[in-house]
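A.B. asks: starting from these lines, generate the structure:
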Amino acid sequence: MAHINLHNDLPGIRGLMEYSPETARPLNDLAEALLRADNSLSRGERELIATYVSSLNDCFFCQNVHGAIAGHYLNCDIPAIDAVKQDYLSAPLSAKMKALLGIAALVQKGGKQVTTAAITAATEAGATEKEIHDTVLIAAAFCMYNRYVDGMATWAPQNRQFYVDRAPQRAAEGYADYDLHK
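C.D. replies: Model prediction:
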């Protein structure tokens, strides 16, 4: 049960957004810009960064929502996403993606944890400055989203298939201007 009465039974951040529509709009617009706008990183790669940071923050709702969407975009299943969360260096990812996930993990610990060596490794693996920028911003934003969801003690469906079943719809609709009740 959430720490406050949200006056709805929606899970995770959806319940918080229904409760506070004035903050929902900018939060959704940020997610839309970070995860869906045109970018040299695919939508799946950006969702994977969000998933990885959410797993490091132990945010069950966010890591499962975004993990399912990443799986949808990347044409892989939950065990493949779980493998990335458990050991991205051993996962079948590009060197660039591994370097970007490494940067995301540093951001999750704290912004000052990001080192010149990590940035150099990402650049040498083929990451552009824009991709590095976006990785840092996605990681920072998901620390905020995760803390919002868990700091308010929202509920989350425990059946992970719930998230997989909804991923195609969420991928199609995006984050801006969608019906929270779907």
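A.B. asks: make it CA atoms for all contacts and neighbour counts henceforth
C.D. replies: Will do.
A.B. asks: hmm, residue 34 is touching residue 138, no?
C.D. replies: Yes: contact criterion CA atoms under 8 Å: residue 34 and residue 138 qualify, at 6.3 Å.
A.B. asks: please say which of the two ends up with more neighbours.
C.D. replies: residue 138 (24 against 20; other CA atoms under 10 Å).
A.B. asks: tell me which helix or strand the more buried one sits in.
C.D. replies: Residue 138 is located in helix 129-151, with elements delineated by DSSP states H and E.
A.B. asks: for residue 143, give me its contacts.
C.D. replies: 53, 54, 57, 108 (CA atoms under 8 Å, 6 or more residues apart in numbering).
A.B. asks: what's the PyMOL line that selects buried ones from those residues?
C.D. replies: To isolate in PyMOL the members of those that are buried, counting by 16 or more other CA atoms under 10 Å, one can use:
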select buried, resi 53+54+57+108
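A.B. asks: for the comparison step, fold the sequence that follows:
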Amino acid sequence: MPHIDLPEGMPGITAGFSFRPETAKPMRELAHVLLHTSGNDGLSSADRELIASFVSSRNDCFFCKTSHGAAAAHLHEDGERVVNAVCAEYASAPISNKLKALLAIAEAVQIDGKRVTKDLVDKSKAGGATDTDIHDTVLIAAAFCMYNRYVDGLGTWQPRDPSAYVEMGKRMAERGYSGEPEPQK
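C.D. replies: Have a look, this model is predicted:
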């Protein structure tokens, strides 16, 4: 049950966005820049969505973990299998060593940004990460701590059936985050 009078039929962050469109705009723009990329250099959108889902799983935010997991599954050739593996134990997931090293950074940020060490950064660079990859990983992890706390702090409605997120994930993966949300039925 939401803690404030949020619009009905809008799950998770979409309800908060609808309640305050003026704060939604920059938050959507940030998510779009961080997650919806062409994938021509650096991290792909699939990798970025995996990081978002991973951080959200560590923060126990069902809506963000599941919606961004659905977007990552739509974009990734190994689909749900890789998302589940990353959220369960990224170190043994079927992903690149570069992404594993970046997820170690994301994990550190999720706990406390000061836990990002020179060693974690050096391991990421040794795995092929660029300064931009590291920057974006830190910012995705930090932003998703905020988004997760926003969703859960408002007590938003979060459908528990993962199938309710498949179409949402597809829409996010294909169109990004700058458009208006559609109410759920």
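A.B. asks: counting neighbours, what do you get for the nearest residue to residue 13 of the second structure once chain neighbours are set aside?
C.D. replies: Closest residue to residue 13 of the second structure apart from its sequence neighbours, by CA to CA, 6 or more residues apart in numbering: residue 151 at 5.3 Å. Look at residue 151 of the second structure: counted by other CA under 10 Å, it has 24 neighbours.
A.B. asks: out of the contacts of residue 143 of the first structure, flag the one nearest to residue 163 of the first structure.
C.D. replies: residue 54 (14.6 Å; CA to CA).
A.B. asks: tell me the secondary structure at the residue nearest in space to the middle of the first structure.
C.D. replies: Taking CA atoms, centre = their mean, the centroid of the first structure lies closest to residue 50, which sits 2.2 Å from it. Following DSSP: H, G, I helix; E, B strand; the rest coil, the label given to residue 50 of the first structure is helix.
A.B. asks: could you find the counterpart of it in the second structure?
C.D. replies: Under the alignment (TM-score structural alignment), residue 50 of the first structure maps onto residue 52 of the second structure.
A.B. asks: next, residue 98 of the first structure: secondary structure please.
C.D. replies: Residue 98 of the first structure ends up helix, using three-state DSSP.
A.B. asks: show me what contacts it?
C.D. replies: Counting by CA under 8 Å, 6+ apart, residue 98 of the first structure has contacts 88, 89.
A.B. asks: how far apart are the helix holding residue 138 of the first structure and its match in the second structure?
C.D. replies: In this overlay with the second structure, the average offset of helix 129-151 of the first structure from its partner residues is 0.3 Å by mean CA distance after the TM-score superposition for the first structure.
A.B. asks: what distance separates that helix from the middle of the whole chain?
C.D. replies: Centre-to-centre, helix 129-151 of the first structure and its host chain are 8 Å apart (CA atoms, centre = their mean, to the nearest Å).
A.B. asks: quick one: the helices in the first structure?
C.D. replies: Along the first structure, counting by DSSP state H, helices occupy 12-19, 21-35, 43-56, 60-74, 78-87, 95-109, 116-124, 129-151, 161-173.
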